[in-house]
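Colleague: sequence isn't available, so here's the structure alone:
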């Protein structure tokens, strides 16, 4: 079993972690990699900050019925 990640693999695991898709082993391997790699630590910090900003933006989207109404108007 491979325990050490390459930087591109660490970035993928970081992204998976942000979306809560990473396994426990993935998270452990990422933490080990982050202990040794400053570039990936910086990437992770930026990724976390971006996710927090997006979550706090309170973005509202159209409901499915509103989208359908717009489609119908455009087709007419």
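Modeller: Nice, thanks for sending it over. The model shown is predicted, which means the values in this text are computed figures rather than measured ones.
Colleague: use CA for all of it now, contacts and neighbours both
Modeller: Will do.
Colleague: state the distance from residue 16 to residue 22.
Modeller: Using C-alpha to C-alpha, to the nearest Å, one obtains 5 Å as the distance from residue 16 to residue 22.
Colleague: one more structure, for comparison:
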């Protein structure tokens, strides 16, 4: 196999690299292969565009999650309520 074919990746790998790239986990080589793939694949370009929109919306939302202590207390309350309900 020549080196030119090693530069092309299938769509399933392109999706993985797209996800990794958005979280700054993709290597420079992976990004180069993704860019080449996106030049030829309309479906993966759309996937990348939608994935970017989703990431941007999540960042804009400024969602605040519960800390571990609050989650544990909520779980304990839920389990107690479930036990009381089943009896």
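Modeller: Yep, that arrived. These numbers were taken from a predicted model, which means no experiment stands behind them.
Colleague: so what's the equivalent of residue 47 of structure 2 over in structure 1 up against?
Modeller: Residue 47 of structure 2 maps onto residue 43 in structure 1, with residues paired by TM-score structural alignment. With contact set as C-alpha atoms under 8 Å, 6 or more residues apart in numbering, residue 43 of structure 1 has these partners: residue 11.
Colleague: so residue 37 of structure 2, which state does it fall into?
Modeller: Classification of residue 37 of structure 2 using DSSP: H, G, I helix; E, B strand; the rest coil returns helix.
Colleague: against residue 54 of structure 2, how distant is it?
Modeller: Residue 37 of structure 2 is 21 Å from residue 54 of structure 2, by C-alpha to C-alpha.
Colleague: repeat that for residue 32 of structure 2.
Modeller: Counting by C-alpha to C-alpha - residue 32 of structure 2 and residue 54 of structure 2 are separated by 23 Å.
Colleague: what lines up with residue 21 of structure 1 in structure 2?
Modeller: Correspondence of residue 21 of structure 1 to structure 2, assessed by TM-score structural alignment: residue 25.
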